[in-house]
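# how would this look folded up:
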Amino acid sequence: MIRKNISAVAWLIGLGLVFIGLRFLIAPEKAEISYGIQFVEDGDYSFHYIKGVRDLLSGLLICTFVWAKQRKALAIALLLGTMVPSVDLVIVLSHGYTTIAPAIPHICALVLCFGLGVMLLINKTRKPIKQHKTVEVVRSAATGEESVIEMTILPHEKTPLHYHHLFSETFEILSGNLIVGKGKNMLQLTCGDSVLIERNERHYFHNKSNKECKIKVTIRPGNTNFEHSLLIAKGLANDNLASSTGIPKKLLDLALFIYLNNANMIGFQKLAQPFFSYLAKNAIKKGRLQELLRTYGKG
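Next comes the predicted model:
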């Protein structure tokens, strides 16, 4: 909660700088008065425009860091940014005002940038509790006509929109909640619900909750490559070689997962499909698939 409040204040600071920058570009004389100094420009607002662009860029950078959740970069930017209100404060005070009023905005900016920067650095992000992904092949295509797998979907784990042309999938929710996209529909599934995904039907799933979701997946006809893809994904996740959303961190491992999973991408991601196919085939030639199967291929 503290980090969210700090980020919210930093976002407002960024927007404030954007406003100040635009004001110097659009209404330089009014912006000059608000800044705390006045001089005769004779129609030449070159330095006003320079300051306007500086403040506009600074505000956009701060907003970008907040939006991208780059807290360390935001903290450093705010701490380094204290140079700007510090120099502005000296410039304003050098004009010999009899009141402190013109200096107050610069003092506030200095205190806020320094305070927020320090708080962001000392308020470290807690490491998430390690979740253990499980995959169990209940019935293999090697011994039957279908593949039946029970697996956990970790909190926030998701797949991109894709389809399979080799088999259909049936998802049955054993515990927890899961969002399943099926064609143009988005289904909210809870314990006991099930859904059939036909061949070539676009779909995805997303566990938006903070709890694990356990599901049973039935593949018809069965597919041993699909079974291997899930076992490998489980192993990579448990060895911290996959992201929190279940995506393998190494590009070759991701390419192999897509290949084994018979996952066909949709939209602009489809442009990368030939590249991933090339990487997967190359990885197979180099023995990476056999290495992964030896390490993770037993359910």
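
# only C-alpha atoms from now on, for both contacts and neighbour counts.
Noted.

# just the helices in the stretch 151-299 of the chain please.
224-238, 251-261, 273-285, 288-296 (DSSP state H, counting those that start in this stretch).

# between these, which gets nearest to Leu57?
helix 251-261 (34.4 Å; Cα to Cα).

# quick one: the closest one to helix 273-285, angle?
Orientation note: helix 251-261 sits at an angle of 100 degrees relative to helix 273-285 (axes from the mean of the first three to the mean of the last three Cα atoms, to 10 degrees).

# burial measure for Leu231, as a count.
For Leu231, the count of nearby residues is 27 (other Cα atoms under 10 Å).

# do the same with Thr152
For Thr152, the neighbour count with other Cα under 10 Å is 21.

# so what's it closest to, chain neighbours aside?
The shortest distance from Thr152 to any non-neighbouring residue, by Cα to Cα, 6 or more residues apart in numbering, is to Lys214 (4.3 Å).

# right, and Leu56 touches Val18 too?
Yes - shown here, Leu56 and Val18 form a contact pair, counting by Cα atoms under 8 Å, at 4.5 Å.

# residues touching Ile20, list them.
If you count contacts by Cα atoms under 8 Å, 6 or more residues apart in numbering, Ile20 has them with Ala31, Gly52, Asp55, Leu56.

# now with 6 Å?
Counting by Cα atoms under 6 Å, 6 or more residues apart in numbering, Ile20 makes contact with nothing.

# distance of it from Arg54?
As judged by Cα to Cα, to the nearest Å, Ile20 and Arg54 stand 10 Å apart.

# can you pull out the strands in the protein?
Counting by DSSP state E, one finds strands in the chain at the ranges 135-139, 147-153, 162-163, 168-175, 178-182, 185-189, 194-197, 203-206, 213-220, 264-265.

# and this one, please, so the two structures can be compared:
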Amino acid sequence: MAASAYQHTLQGPAIFAGVGVHTGAHTRVSVRPAPANTGVVFVRTDVTDRDNRVLATGEAVCKTQLGTVIGNAAGVTVATIEHLMAALVMSGIDNAVVELDGPEMPIMDGSSLPFIQVLDRAGRRRQDQPRRFIEILDKIEVVEGDKRATLTPASQFEVAFEISFASAAIGRQRVDLVMDDQAFRDELADCRTFGFLHEVEALRAMGLARGGSMDNAVVIEGDRILNPEGLRRPDEFVRHKALDAIGDLFVLGAPVLGRFEGVLAGHGINNALVRALLAAPHAWRYRAFVEELAEAV
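The predicted model follows:
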């Protein structure tokens, strides 16, 4: 735990660009170093007439249809933040300013891998403040029909997820992993978002999924996967849902020390779980390992 006992930011800016999966708009992004205790702040550089800073917090999440959207009191929003958020927390980046010139984060290839790669190129810098973890002390659970999301105490960060779809291309899948930086890279980072062709067509009629394609999503029609290259992993679908959950949890502002379990869950119930945890101060505490290391010396 010593390696991650202190906060980290980036060594220099991580710069990339791409299309938003829903807007179809081309967006340029620069993830920049930030002082200790900043957290992750998104800045809409295309907005100049009002407050353009949106802090990634549980309370800032304002929409969860097909992705996590955060907003501020001035009505400025940033959409589809979860894949970058997962890459940041699992790369050990606590503090960053994310400047973007549009309303939605680029979808890249539909996974967190491109974000991991640009963050790696930028490098990490240790800061002088202790890294705070959110230690789960008591079970918190949100149930919505057959969907469920739970946080329970554990000595490490664990992620379990289960999905079930009628399509034979997916079926029932489950993953249960102890999660750290290396495990995220090995097990989840390259797993892409997915959707059904008939849903994509309906979404486009609603003005969504304008940037969605087989370049950035696994597309299913009936029981068939349409992408010519096929899947990256046999259970890529459930692994992507676990990736999403990690990104959705990081709006708590600190990495979780505990076990997350999702059953048929999505962004909405993930955020409901975040809010339920924040509303139950008895169920968690901040824990820093710098003090414990000092006491042990």
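
# TM-score for the pair, please.
The TM-score (TM-score structural alignment, normalised by the length of structure 2) is 0.22; 119 aligned residues with a Cα RMSD of 6.8 Å.

# tell me which of the strands of structure 1 lies nearest to Asn238 of structure 1.
Distances from Asn238 of structure 1 to each of those were compared by Cα to Cα, and the smallest falls on strand 135-139, at 11.0 Å.

# which other helices and strands contact that closest one?
Contact analysis of strand 135-139 of structure 1 by 3 or more Cα pairs under 6 Å, 6 or more residues apart in numbering; DSSP states H and E lists strand 147-153 as its packing neighbours.

# switch to 7 Å and redo it
Under the contact criterion of 3 or more Cα pairs under 7 Å, 6 or more residues apart in numbering; DSSP states H and E, the helices and strands touching strand 135-139 of structure 1 comprise strand 147-153, helix 224-238.

# which one of these lies closest to Ser86 of structure 1?
Between those, helix 224-238 lies closest to Ser86 of structure 1; by Cα to Cα that is 47.7 Å.

# including distance to Leu236 of structure 1, could the strands of structure 1 go into TSV?
Rendered in TSV, the data for the strands of structure 1 read as follows (distance: least, Cα to Cα, whole Å):
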stretch	distance to Leu236 of structure 1
strand 135-139	12
strand 147-153	14
strand 162-163	21
strand 168-175	23
strand 178-182	22
strand 185-189	27
strand 194-197	26
strand 203-206	19
strand 213-220	18
strand 264-265	21
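
# ok, Arg28 of structure 2 touching Ala17?
Yes - taking Cα atoms under 7 Å as the contact criterion, Arg28 of structure 2 and Ala17 are neighbours in contact, 4.3 Å apart.

# so which of the strands of structure 1 gets nearest Arg3 of structure 1?
Set against Arg3 of structure 1 and scored by Cα to Cα, those come closest in strand 203-206, at 25.7 Å.

# part of a strand, is Glu261 of structure 2?
Yes - counting by DSSP: H, G, I helix; E, B strand; the rest coil, Glu261 of structure 2 is located in a strand.

# let me see the contact set for it.
Ala149, Thr150, Leu151, Val159, Ala160, Phe161 (Cα atoms under 7 Å, 6 or more residues apart in numbering).

# what's whichever strand or helix holds Val54 of structure 2 packed up against?
Val54 of structure 2 is part of strand 53-55, with elements assigned from DSSP states H and E. Counting by 3+ Cα pairs under 7 Å, 6+ apart, the packing neighbours recorded for strand 53-55 of structure 2 are strand 40-44.

# who are the packing partners of the strand it packs on?
Secondary elements touching strand 40-44 of structure 2 (3+ Cα pairs under 7 Å, 6+ apart): strand 53-55, strand 96-100.

# for these, give me JSON lines that also has distance to Glu144 of structure 2.
JSON lines is the format used below for these (distance: least, Cα to Cα, whole Å):
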{"stretch": "strand 53-55", "distance to Glu144 of structure 2": "28"}
{"stretch": "strand 96-100", "distance to Glu144 of structure 2": "33"}
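
# closest to His8 of structure 2 out of these?
Distances from His8 of structure 2 to each of those were compared by Cα to Cα, and the smallest falls on strand 96-100, at 9.1 Å.

# what angle do the longest helix along structure 2 and strand 259-263 make?
Looking only at structure 2 and at elements set by DSSP state H, the helix with the highest residue count is helix 236-249. On the basis of the same axes, to 10 degrees, helix 236-249 of structure 2 is oriented at 130 degrees to strand 259-263.

# which residues touch helix 236-249 of structure 2?
Looking at helix 236-249 of structure 2 with Cα under 7 Å, 6+ apart, the contacting residues turn out to be 82-83, 85-86, 159, 161-163, 173-175, 188, 191-194, 267, 270-271, 274.

# closest to Ser194 of structure 1 out of the helices and strands packed on strand 135-139 of structure 1?
By Cα to Cα (comparing all of those), the closest turns out to be strand 147-153, at 13.4 Å.

# the closest one packs against which elements?
The helices and strands touching strand 147-153 of structure 1, judged by 3+ Cα pairs under 7 Å, 6+ apart, are strand 135-139, strand 213-220.

# can you name the element that comes right after the longest helix of structure 2?
On the C-terminal side of helix 236-249 of structure 2, the nearest following helix or strand under DSSP H and E is strand 256-257.

# which strands and helices sit next to that following strand?
Strand 256-257 of structure 2 is packed against strand 132-136, with contacts defined by 3+ Cα pairs under 7 Å, 6+ apart.

# next SSE downstream of the strand it packs on?
Using DSSP H and E, the helix or strand that follows strand 132-136 of structure 2 towards the C-terminus is strand 140-144.
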